[in-house]
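Engineer: how does the following fold in three dimensions:
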Amino acid sequence: MTDSLTDLLDLEDLDADLFRGRPADTSRPRVYGGQVAAQALMAAVRTVDPDYVTHSLHSYFLLPGDTAVPIIYDVERLRDGRSFATRRVVARQHGRPIYYLTASFQRPEEGFDHQDVMPEVPSPEEGVDMIALMVAGGAPEADALAKEWSALDARHLGTSLRGLPEDKAHPARARMWIRINERLSDDPVDHLAAFTFASDMSLLGATLSAHRTNPAKVQMASLDHTIWFHRPFRADEWWLYDQVSPSAQGGRGLAHARVFTQDGLLVATVAQEGLIRPR
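Structural biologist: Alright, predicted model coming up:
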């Protein structure tokens, strides 16, 4: 479970700024986007002075990943400044790029501080097990995802169609609590990578939350993925994934999410656009 996730994110050093990530044990036909994003982030982190912390990543999914073979991560050192460092990572399989990531790192400093207020929501214990909900609803690949996401504990709180109060300003919303289900190390990098792995699991579902459609009848794929890390947090303690989809059009849906700890601290913001094409 958590050990398998930790092993998945422990890359093999091949050469200077060149790494190999092992494939996940999965029956799905393509690599889960959160896996390649988290492994690429770990590759970038390996090339940065530990005095710098990750503050953002921006990425594009180019081709479906092959689940049967490892992924090669090639890191380019774009900048090493006094306050910021920047890395670009290309993930390759079969000699072709399947994913690009640019990550920015900052030496910690003091500055202005404010944040949004966390919405009032039920506790994680009042949520519904996300995997059980997917299996009961006949979601495609539900059994395979249950295996792939076995390190995650996700509790569904509701969507715009069911469970959340009406908000006419935001017709497509979804909320859930997530955590890594077993204790991680105290290394902050492990928590950033584990969070990155989990962050891809429900955003496209949020883009469909205003539409009464069966997900099995929708072709879905992540196109890009962005995370801004605001404050340190532990991925193995509950965090609220407060998701809103401001727009869907042209076979694509956009979602962004605020990430809060249980005590109301805003720790990250995530954004993703993906393919949501009716079959």
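Engineer: C-alpha from now on. contacts and neighbour counts both.
Structural biologist: Will do.
Engineer: now do the strands in the stretch 1-150 of the chain.
Structural biologist: Applying DSSP state E, counting those that start in this stretch to the stretch 1-150 of the chain gives strands spanning 12-15, 18-21, 53-61, 71-80, 84-93, 96-106, 128-129.
Engineer: include mean neighbour count and distance to Pro122 when you put those strands into JSON lines, please.
Structural biologist: JSON lines is the format used below for the strands of the stretch 1-150 of the chain (neighbours: other CA atoms under 10 Å; distance: least, CA to CA, whole Å):
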{"stretch": "strand 12-15", "mean neighbour count": "12", "distance to Pro122": "41"}
{"stretch": "strand 18-21", "mean neighbour count": "22", "distance to Pro122": "38"}
{"stretch": "strand 53-61", "mean neighbour count": "21", "distance to Pro122": "29"}
{"stretch": "strand 71-80", "mean neighbour count": "20", "distance to Pro122": "39"}
{"stretch": "strand 84-93", "mean neighbour count": "21", "distance to Pro122": "39"}
{"stretch": "strand 96-106", "mean neighbour count": "20", "distance to Pro122": "34"}
{"stretch": "strand 128-129", "mean neighbour count": "16", "distance to Pro122": "11"}
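Engineer: turn the ones you listed into a markdown table, including distance to Pro246.
Structural biologist: A markdown table is the format used below for the strands of the stretch 1-150 of the chain (distance: least, CA to CA, whole Å):
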| stretch | distance to Pro246 |
| --- | --- |
| strand 12-15 | 39 |
| strand 18-21 | 34 |
| strand 53-61 | 19 |
| strand 71-80 | 33 |
| strand 84-93 | 29 |
| strand 96-106 | 24 |
| strand 128-129 | 25 |
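Engineer: out of the ones you listed, which is closest to Pro232?
Structural biologist: Taking CA to CA, strand 53-61 is the member of the strands of the stretch 1-150 of the chain nearest to Pro232, at 9.7 Å.
Engineer: I have a second one here; can you model it like the first so I can compare?
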Amino acid sequence: MTVKRQLYKIKNCSLDFLHLDLNCYRSFYLLFIFFGRMDHESVVEFLGNVPLLQRLPSSSLKRIAGVVEVRHYNEGEYVIREGQIADGVYFIWDGKAEVCGSTDSEERNHSMLFLKQYDYFGHGSGVAVHQADVIALTKVTCLVLHHVNRALLQPKSIWNAEDSSDSCSMVEHILHLEPLEVDMFRGVTLPDAPSFGQIFGGQFIGHALAAASKTVDSLKLAHSLHCYFILPGDLSLPIVYQVHRIREGNNFATRRVEATQRGRIVFTLFASFQKSEQGLEHHDVMPAVPAPEMLLSLDELRERYVTDPRLPSHYRNRIARKKFVPWPIEIKFCDPTTSFVNYPSEPSQKFWFRAKGKLSDDPALHRCVVAYTSDLIFLGTSLKPHQRKGVKMSSLSLDHSWKALLQVMVVGLLLVGCLTGMESLSFQQVKKASLEGLIKVLQIQNQNYKLGGFYGAEFLRCCNI
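Structural biologist: From the prediction side, this is the model:
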């Protein structure tokens, strides 16, 4: 019988006389869809709030939502019995249940003997037996993932359920986190990851946003974030990301993430997530820029500068001697002639970028990649009016904010414009970013050169770019 005919049958029957075979999962599931209690999207949203499933990519949650069985229990009814062979993992959709077993309950916290929404119990193995009774205290609805589907609980990574890590993009490796416990994750700096003697700020942003994303259901995506860089990150140490659930709404969720090393907070991030919905849209006119296939990448520009006989030999030798770590992001400047000069120029830049290699299709990952990239070029744009021969400067991110305006999937090149004094807006309307940083003047050969009203060696500039 087709889905349409089954729904028609249910619609024209009284519930009092509707015969429903409880072993027929298909009809049972369709009944729930019809009466608005449950649909696939709602199940995915529910599974995203189950602590056990935080480490799963969104593709796994969608697959689990398609295979779970729905079961109902009345008050006082056994959900499972001690000694019964396990048939899967149970997730409580709604209601409350009590755990009763032969263990000494006096040594345990009494609150641990009760189960409520988002709690889970059971075994993924079909040879295990239940160690306790679970009895419904109210009407209880459970979703059961049978042991034949237990492989869905063991993905390759937090971003991908099937592909091996060798086939993933380098930036996806960098943004991988290890779940430690509920709302706590650990990240590391890979040997081949870009760094500047300390952890790259974009790695902090991408890691923290990834940690926050794993604590909300997969239907809610990050639309804004604000973060502060507090202390330099140690490349040799892991970073622990603790997520705090500030708000849990139907359409919005708010998270605060603290990154710690040696027990000290080195970075904090606030992020807001929203369930996708239709709204009013408008956009700026696409600027006249070269197509990305007509431009050289940052890696190709470096090779050209090393071998270009028109450039001074000391300049080419300095580039050749400097250790070069390829970025996991491909960047193509629309006007490279003004990007690497030692004379003043306008504080603006346009460039195309995309992740190198293959990214998994998790939308949350793609937003994390954009967040990672947002700390790469922007602050350097504000230095362009101060570039002069004999002046050497460095910069450090302090305060960073970012807004996603539309769905972001970094599968092609995105065009981004940077302008000092205003917010940076990608011309595919995917994000806005602003950045405040500390800029140090490390060397001035001409002592009469004046910077921002100061003759000193350090100044602070707020630049929204």
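Engineer: if we can go back for a sec, what about the strands of the stretch 1-150 of structure 1, which gets the closest to Ala151 of structure 1?
Structural biologist: Nearest to Ala151 of structure 1 among the strands of the stretch 1-150 of structure 1 is strand 128-129 (13.3 Å), distances taken as CA to CA.
Engineer: in structure 2, what residues pair with that closest one?
Structural biologist: The alignment of strand 128-129 of structure 1 onto structure 2 (TM-score structural alignment) spans residues 296-297.
Engineer: same check, this time on stretch 69-80 of structure 1
Structural biologist: Against structure 2, stretch 69-80 of structure 1 falls on residues 237-248 (TM-score structural alignment).
Engineer: and the contacts of stretch 195-207 of structure 1?
Structural biologist: Residues from elsewhere that reach stretch 195-207 of structure 1 (CA atoms under 8 Å, 6 or more residues apart in numbering): 33-35, 37-38, 152, 159, 172-174, 220-222, 225, 227, 235, 243-245, 247-248, 253-257, 270, 272-274, 276.
Engineer: quick one: it aligns where in structure 2?
Structural biologist: Mapped onto structure 2 using TM-score structural alignment, stretch 195-207 of structure 1 spans residues 370-382.
Engineer: now do the matching stretch: distance to the chain's middle.
Structural biologist: Distance of stretch 370-382 of structure 2 from its chain centroid, counting by CA atoms, centre = their mean, to the nearest Å, is 18 Å.
Engineer: got it, and stretch 152-162 of structure 1?
Structural biologist: With CA atoms, centre = their mean, you get 16 Å for stretch 152-162 of structure 1.
Engineer: buried stuff in that stretch?
Structural biologist: Leu152, Asp153, Ala154, Arg155, His156, Leu157, Gly158, Thr159, Ser160, Leu161 (16 or more other CA atoms under 10 Å).
Engineer: among those residues, which are in helices?
Structural biologist: Residues of these located in helices (DSSP state H): none.
Engineer: closest one of the residues you listed to Pro122 of structure 1?
Structural biologist: Of all these, Leu157 has the smallest distance to Pro122 of structure 1: 7.3 Å, by CA to CA.
Engineer: tell me which residues touch the closest one, please.
Structural biologist: So Leu157 of structure 1 contacts Pro122, Glu126, Gly127, Val128, Gly163, Leu164, Ala174, Arg175, Met176, Trp177 (CA under 8 Å, 6+ apart).
Engineer: and these, which two are the farthest apart?
Structural biologist: Among those, Glu126 and Ala174 lie farthest apart (CA to CA), at 15.3 Å.
Engineer: more crowded one of these two?
Structural biologist: Ala174 (28 against 12; other CA atoms under 10 Å).
Engineer: what sits against the aligned partner of the more buried one in structure 2?
Structural biologist: For Ala174 of structure 1, the aligned position in structure 2 is Gln349, judged by TM-score structural alignment. Neighbour list for Gln349 of structure 2: Phe333, Cys334, Asp335, Ser339, Thr381, Gly417, Cys418, Leu419 [criterion: CA under 8 Å, 6+ apart].
Engineer: distance check, Gln349 of structure 2 against Phe252 of structure 2.
Structural biologist: Using CA to CA, to the nearest Å, Gln349 of structure 2 is found at 34 Å from Phe252 of structure 2.
Engineer: check Val306 of structure 2 too.
Structural biologist: Counting by CA to CA - Val306 of structure 2 and Phe252 of structure 2 are separated by 50 Å.
Engineer: now swap in Pro336 of structure 2 and tell me
Structural biologist: Relative to Phe252 of structure 2, Pro336 of structure 2 is positioned 41 Å away (CA to CA).
Engineer: cool, Phe46 of structure 2 as well?
Structural biologist: From Phe46 of structure 2 to Phe252 of structure 2 the distance is 14 Å (CA to CA).
Engineer: now swap in Phe273 of structure 2 and tell me
Structural biologist: Note on Phe273 of structure 2: its distance to Phe252 of structure 2, by CA to CA, is 5 Å.
Engineer: show me whatever sits in contact with both of those two.
Structural biologist: Lys220.
Engineer: for the counterpart of Phe229 of structure 1 in structure 2, give me its contacts.
Structural biologist: Aligned against structure 2 by TM-score structural alignment, Phe229 of structure 1 finds its counterpart in Ala404. Residues near Ala404 of structure 2 by CA under 8 Å, 6+ apart: Ala222, His223, Ser224, Val430, Lys431, Lys432.
Engineer: export those to TSV and tack on distance to Phe28 of structure 2?
Structural biologist: As requested, the contacts of Ala404 of structure 2 are exported to TSV (distance: CA to CA, whole Å):
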residue	distance to Phe28 of structure 2
Ala222	34
His223	37
Ser224	40
Val430	41
Lys431	43
Lys432	46
